[in-house]
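Trainee: turn this into a model:
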Amino acid sequence: MAARAAKVPLALLTRLPDGAQLLVPGDAVPEALAAEARAAIDADAARNVTIGNETWFIAPENPPLRLIIVGAVHIAQALVPMALPLGFAVNVVDPRRAFATEERMGDRVTISGDWPDEAMAALKPDARTAVVTLTHDPKLDDPALEVALRSPAFYVGSLGSRKTHAKRVARLTEAGLTEAEIARIAAPVGLDIGAVTAPEIAVSILAQIVSARRGGPKKRAEG
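Mentor: The predicted structure is shown next:
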């Protein structure tokens, strides 16, 4: 139960048909079964497995996916309602009070008016968190990136052209981030689908986030 309280990924294993249950991590479990449990956690999908003469139903219990958006701009307005049905809990960070409002972002997001470095430190991005900065303002984007790039966040993206990103790289290098940390930034942000409008850019960003979470593009099944 400590794992549940700490909101760490775990799997509940139920033996069929007698209903005996185990937790991974937590209980002593044969390695073959533990490996199947870890695979279910990584895939975020339940499965039945047979190990030896026993059949188990494995139900992963992962912490919520989170999307932290820095900048309550037009792209954010389009991105929020797209991310929610995919299971993301959305946090919008913007100290500019005129932008960061429920009227603009909706009532299903958590809005922070703190400065991005403070907000990000409080939010503590984890391995199930995606972070995207959209303000085009280094005073807001860079502090958020410094926290995100030193966190386990599975995705970090930042809006801006290649020229803008080159300047960003120089600033972050000056701030002490390593080349490997900076290389984690998806920039220009989003998949290259020729997006122009705010909703199109939001689609490209969310597609890239899903791709990062699922391990990159995969060939569609035929038929």
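
Trainee: from now on I want contacts and neighbour counts done on CA atoms only, so please keep to that.
Mentor: OK.

Trainee: quick one: the strands in this protein, in order.
Mentor: 10-16, 21-24, 47-51, 54-61, 65-70, 88-93, 110-112, 129-133, 155-158, 185-186 (DSSP state E).

Trainee: can you count the residues close to residue 189?
Mentor: 25 (other C-alpha atoms under 10 Å).

Trainee: kindly report the same for residue 135.
Mentor: The tally of other residues near residue 135 (other C-alpha under 10 Å) stands at 20.

Trainee: skipping its backbone neighbours, what lies nearest it in space?
Mentor: Spatial nearest neighbour of residue 135, chain neighbours left out: residue 71 (4.8 Å); criterion: C-alpha to C-alpha, 6 or more residues apart in numbering.

Trainee: now swap in residue 46 and tell me
Mentor: Distances taken as C-alpha to C-alpha, 6+ apart place residue 59 nearest to residue 46, at 4.6 Å, with adjacent residues excluded.

Trainee: gap between the residue nearest to residue 135 and residue 191?
Mentor: According to C-alpha to C-alpha, to the nearest Å, residue 71 and residue 191 sit 20 Å apart.

Trainee: how about this one, so we can line them up?
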Amino acid sequence: MEDPVEAALTWHGRRRPAALATVIETWGSAPRPVGSLLAISEEAELVGSVSGGCVEGAVVAEALDAFADGRHRILEYGVSDDEAFAVGLACGGTIRILLQPMDDALAGSLAAVQDARAKTRAVGLSTDLETGETEVTEDVAARTREEKSGLEGERFVTLFAPPLRLAVVGGVHIAQALVPMARIAGYAVTVIDPREAFASEARFPDTTLTHDWPDEAMAAFAPDARSAVVLLTHDPKLDDPALRIALNSPAFYVGALGSTRTHAKRVARLTEAGLEAALLDRLDAPVGLDIGARTPAEIAISILGAMTKALRA
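Mentor: Purely as a prediction, here's the structure:
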């Protein structure tokens, strides 16, 4: 198991004592961001991380005490410069951790979280820091935009957002480099190409592949505010139909491969097709950051960089 929520629920379902630790505040160069999770079993099995290794041992010791008394607790640790350096940071910081032993009430809340995640809905697990009572909230639109867990008065809201999504139109060489890079960066990737020889399992293992015509596939993909769209075919018959849908969507990034001259022709075609100038201004073309990229892998890096810049802006 790699997911702390899944691990905590699995152990509790087997009637094994378990606890969930959540980073609720940080100061300085804390090793893990707010909202990071760690599941702990009675055998000190660990899934997830709250500090990259700096304080996990101390959290496990506290969890063993929590198993005995069944009470949640707030822990605070200072991470020294030496400890931080051991896990790859230049300097240390301070972290505050909420530790919750698993019980039926918390398990019920976490099961509701898992159900929402399975339906790709963003939810928050809201915990009263004084009483330990938890509830699931769907009032997380602002947090989802910022991808941020955080304190709300005397409650802490752990955000569980659907994964970022990326639709790549064109199963070309650049896509073969971009898809695994995007997956590492946290994207759920779909490759769209009606040419089955290009969008094949051999070329894109463990990737969602769609062989419908790009406009149909893009409509089914339904880009939202946590989606990016990249068009790589260099073929107007394939790119343009998908592009019209993507530019009219809330997608945070839309980019298309092609030279400046190719892009000028694209703009002329889409303008003639009725797309407004404001929509065309959203298009990043030639695609990617200008880093002098030449190889497919370098171009993929430039594209992922541009996606990240658009997302964080």
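
Trainee: more neighbours: which of residue 71 and residue 191 of the first structure?
Mentor: Set residue 71 of the first structure next to residue 191 and count neighbours by other C-alpha under 10 Å: residue 71 wins out with 25 against 19.

Trainee: which residue in the second structure lines up with that one?
Mentor: Applying TM-score structural alignment, one finds that residue 71 of the first structure aligns to residue 170 in the second structure.

Trainee: so its match makes contact with residue 196?
Mentor: No: contact status for residue 170 of the second structure versus residue 196: not in contact, 10.4 Å apart, counting by C-alpha atoms under 8 Å.

Trainee: may I see the buried residues of stretch 21-28 of the second structure?
Mentor: 21, 22, 23, 24, 25, 26 (16 or more other C-alpha atoms under 10 Å).

Trainee: just tell me what the last one corresponds to in the first structure.
Mentor: In the first structure, no residue is paired with residue 26 of the second structure, using TM-score structural alignment.

Trainee: please identify which helix or strand holds residue 26 of the second structure.
Mentor: Per DSSP states H and E, residue 26 of the second structure falls inside strand 18-28.

Trainee: and the angle from that strand to strand 155-160?
Mentor: 100 degrees (axes from the mean of the first three to the mean of the last three C-alpha atoms, to 10 degrees).

Trainee: tell me which other helices or strands strand 18-28 of the second structure touches.
Mentor: helix 4-13, strand 37-41, helix 56-69, strand 93-101, strand 150-152 (3 or more C-alpha pairs under 8 Å, 6 or more residues apart in numbering; DSSP states H and E).

Trainee: any chance of the ones you listed in TSV, plus distance to residue 261 of the second structure?
Mentor: Shown next, in TSV, are these (distance: least, C-alpha to C-alpha, whole Å):
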stretch	distance to residue 261 of the second structure
helix 4-13	49
strand 37-41	49
helix 56-69	55
strand 93-101	51
strand 150-152	47
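
Trainee: list the buried residues of stretch 58-77 of the second structure.
Mentor: Here stretch 58-77 of the second structure shows 59-60, 62-64, 66-67, 70, 72-73, 75-77 as buried, counting by 16+ other C-alpha under 10 Å.

Trainee: just the helices in the stretch 101-250 of the second structure please.
Mentor: Remark: helices assigned in the stretch 101-250 of the second structure by DSSP state H, counting those that start in this stretch are 104-118, 141-146, 173-184, 214-221, 236-247.

Trainee: now render those as JSON lines, adding distance to residue 98 of the second structure.
Mentor: Listed next are these as JSON lines, based on distance: least, C-alpha to C-alpha, whole Å:
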{"stretch": "helix 104-118", "distance to residue 98 of the second structure": "13"}
{"stretch": "helix 141-146", "distance to residue 98 of the second structure": "19"}
{"stretch": "helix 173-184", "distance to residue 98 of the second structure": "28"}
{"stretch": "helix 214-221", "distance to residue 98 of the second structure": "37"}
{"stretch": "helix 236-247", "distance to residue 98 of the second structure": "41"}
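
Trainee: as a markdown table, those helices with distance to residue 285 of the second structure and mean neighbour count would be great.
Mentor: As requested, the helices of the stretch 101-250 of the second structure are exported to a markdown table (distance: least, C-alpha to C-alpha, whole Å; neighbours: other C-alpha atoms under 10 Å):
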| stretch | distance to residue 285 of the second structure | mean neighbour count |
| --- | --- | --- |
| helix 104-118 | 33 | 17 |
| helix 141-146 | 25 | 14 |
| helix 173-184 | 15 | 19 |
| helix 214-221 | 19 | 18 |
| helix 236-247 | 12 | 20 |
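
Trainee: so which of those comes closest to residue 81 of the second structure?
Mentor: Closest to residue 81 of the second structure of the helices of the stretch 101-250 of the second structure is helix 173-184 (C-alpha to C-alpha; 28.2 Å).

Trainee: what helices or strands is that closest one leaning on?
Mentor: Here helix 173-184 of the second structure touches strand 187-192, helix 296-312, going by 3+ C-alpha pairs under 8 Å, 6+ apart.

Trainee: the same query, at a cut-off of 7 Å, please.
Mentor: helix 296-312 (3 or more C-alpha pairs under 7 Å, 6 or more residues apart in numbering; DSSP states H and E).

Trainee: so the helix it packs on matches what in the first structure?
Mentor: The aligned range for helix 296-312 of the second structure is 198-214, by TM-score structural alignment.

Trainee: just name the most buried of the strands of the first structure.
Mentor: Counting by mean count of other C-alpha atoms under 10 Å, strand 129-133 has the highest mean neighbour count of the strands of the first structure, with a mean of 26.

Trainee: that one vs the second structure, average distance?
Mentor: By mean C-alpha distance after the TM-score superposition for the first structure, the fitted strand 129-133 of the first structure averages 0.3 Å away from its aligned residues in the second structure.

Trainee: please name whichever of the helices of the stretch 101-250 of the second structure is nearest to residue 306 of the second structure.
Mentor: Shortest distance between residue 306 of the second structure and these, using C-alpha to C-alpha, is found for helix 173-184: 11.9 Å.

Trainee: which residues sit in contact with residue 133 of the second structure?
Mentor: The contact partners of residue 133 of the second structure, by C-alpha atoms under 7 Å, 6 or more residues apart in numbering, come to residue 127.

Trainee: what does it align to in the first structure?
Mentor: Counting by TM-score structural alignment, residue 133 of the second structure lines up with residue 20 in the first structure.
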